[in-house]
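Enquirer: Predicted model follows, preceded by the sequence.
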Amino acid sequence: MKKGFTLIELLAVIVILSVVAIVVIPKIQEVLFDSQDNAYNLLVTRIENKANDYLIDKDLANQVITGIPLDIYLSDLIEEGYLETKELVDPREEKKHIQPTESYVRFSLEEGNLNYKAYLVIR
């Protein structure tokens, strides 16, 4: 008796593997996209926190408290050593970079609370 698999057995395995691949590959892509989005959100949070540190260190909060919004550009954060240029890579698409001269964090006073939000230009 010959050892080995029949053609039908091999085809059955190929079909099963194909079905598994069809189900698993989209899930893997979803996990990858989610992790890239999470990395981007962490980067934005880091930039906002560094801008907040800059605001406190430079004693600029008084300007915001008077009701005048304040924009802190990423180029200023880099110049003052709060950020490094190499940190400004978009984790969702590594060939794209956050433009420090066009991107900023805006601080404003809303309903008595100091709010800040990053506005990033990516190219």
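Expert: Everything's here; your move. Numbering: from 1, shown residues only.

Enquirer: CA only for contacts and neighbour counts going forward, please
Expert: Will do.

Enquirer: report the longest helix in the protein, please.
Expert: Taking DSSP state H as the criterion, the chain has its longest helix at helix 7-57.

Enquirer: So which other helices or strands are in contact with that helix?
Expert: Helix 7-57 sits against helix 74-79, strand 104-110, strand 113-119, with contacts defined as 3 or more Cα pairs under 8 Å, 6 or more residues apart in numbering; DSSP states H and E.

Enquirer: go with 10 Å
Expert: If you count contacts as 3 or more Cα pairs under 10 Å, 6 or more residues apart in numbering; DSSP states H and E, helix 7-57 packs onto helix 61-65, strand 70-73, helix 74-79, strand 104-110, strand 113-119.

Enquirer: Mind putting those into JSON lines with distance to residue 37?
Expert: Formatted as JSON lines, those follow (distance: least, Cα to Cα, whole Å):
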{"stretch": "helix 61-65", "distance to residue 37": "30"}
{"stretch": "strand 70-73", "distance to residue 37": "23"}
{"stretch": "helix 74-79", "distance to residue 37": "21"}
{"stretch": "strand 104-110", "distance to residue 37": "19"}
{"stretch": "strand 113-119", "distance to residue 37": "15"}
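
Enquirer: one more structure, for comparison:
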Amino acid sequence: MLAQAIKRRLSKEENQKGFTLIELLAVIVILGIIAVIAIPMIGNIITKSKADSDLATARQVYDAARLFVTAENNGNFISQDIVIKDADTSTKDLTQNGYLESTIYLPSNKKEITGGIVKFNDKGVLVSVAFYNSDNPTGSTALTYDGAKVLKQE
């Protein structure tokens, strides 16, 4: 009797194929909950990585400016503003002297940096790095980083 009940149960399970509607709905609900949690997290990661990449560019520009001052001004930082890129060819800048590539792009928005200034105080400490781009051709600052923030970037 027990053997017959087991055989009947096994034969029913062998004939069943696929998932029930409840099982499918449970999986869809679980996937929906995961998506609701994950999508904002992914958005925040992307935004943070864009900001970090711009900050890394500012750090590279600072390093180029430091090399420029060391080589061209014998290490004399006396309250100096170093021009990143300037349309005026008479001005010494980082791109004309080969410390930076002639075309630099901000990683976050892929727009060309058309100018900018690296500011040092009279003790040679970085004050700020400012970038201009094609959205702000009149010289208004598109992106400015505080010196302490740039120096923390590795």
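Expert: In hand now; what should we look at? This one's a predicted model, so the numbers in the text were calculated from it and none came from an experiment.

Enquirer: is it possible to export the helices and strands packed on helix 7-57 of structure 1 to JSON lines including distance to residue 31 of structure 1 and mean neighbour count?
Expert: Putting the helices and strands packed on helix 7-57 of structure 1 into JSON lines (distance: least, Cα to Cα, whole Å; neighbours: other Cα atoms under 10 Å) gives the following:
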{"stretch": "helix 61-65", "distance to residue 31 of structure 1": "40", "mean neighbour count": "16"}
{"stretch": "strand 70-73", "distance to residue 31 of structure 1": "32", "mean neighbour count": "19"}
{"stretch": "helix 74-79", "distance to residue 31 of structure 1": "30", "mean neighbour count": "18"}
{"stretch": "strand 104-110", "distance to residue 31 of structure 1": "29", "mean neighbour count": "20"}
{"stretch": "strand 113-119", "distance to residue 31 of structure 1": "25", "mean neighbour count": "15"}
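
Enquirer: what span of structure 2 lines up against the longest helix of structure 1?
Expert: Under the alignment (TM-score structural alignment), helix 7-57 of structure 1 falls on residues 21-71 in structure 2.

Enquirer: and that stretch, how far from structure 1 on average?
Expert: Stretch 21-71 of structure 2, aligned to structure 1 and superposed, deviates on average by 1.0 Å (mean Cα distance after the TM-score superposition for structure 1).

Enquirer: I'd assumed residue 73 was in contact with residue 107 of structure 1.
Expert: No. At 11.2 Å, residue 107 of structure 1 does not count as touching residue 73 under the criterion of Cα atoms under 10 Å.

Enquirer: Overlap in contacts, these two.
Expert: Residues touching both residue 107 of structure 1 and residue 73 (Cα atoms under 10 Å, 6 or more residues apart in numbering) are 51, 118.

Enquirer: State the distance from the most centrally placed residue in structure 1 to residue 89 of structure 1.
Expert: The centroid of structure 1 falls nearest to residue 40 when counting by Cα atoms, centre = their mean (0.6 Å). Computed as Cα to Cα, to the nearest Å, the residue 40 of structure 1 to residue 89 of structure 1 distance reads 9 Å.

Enquirer: Between these two, which contacts overlap?
Expert: Counting by Cα under 10 Å, 6+ apart, nothing touches both residue 40 of structure 1 and residue 89.

Enquirer: still on that earlier bit, which of the helices and strands packed on helix 7-57 of structure 1 sits closest to residue 3 of structure 1?
Expert: strand 113-119 (65.9 Å; Cα to Cα).
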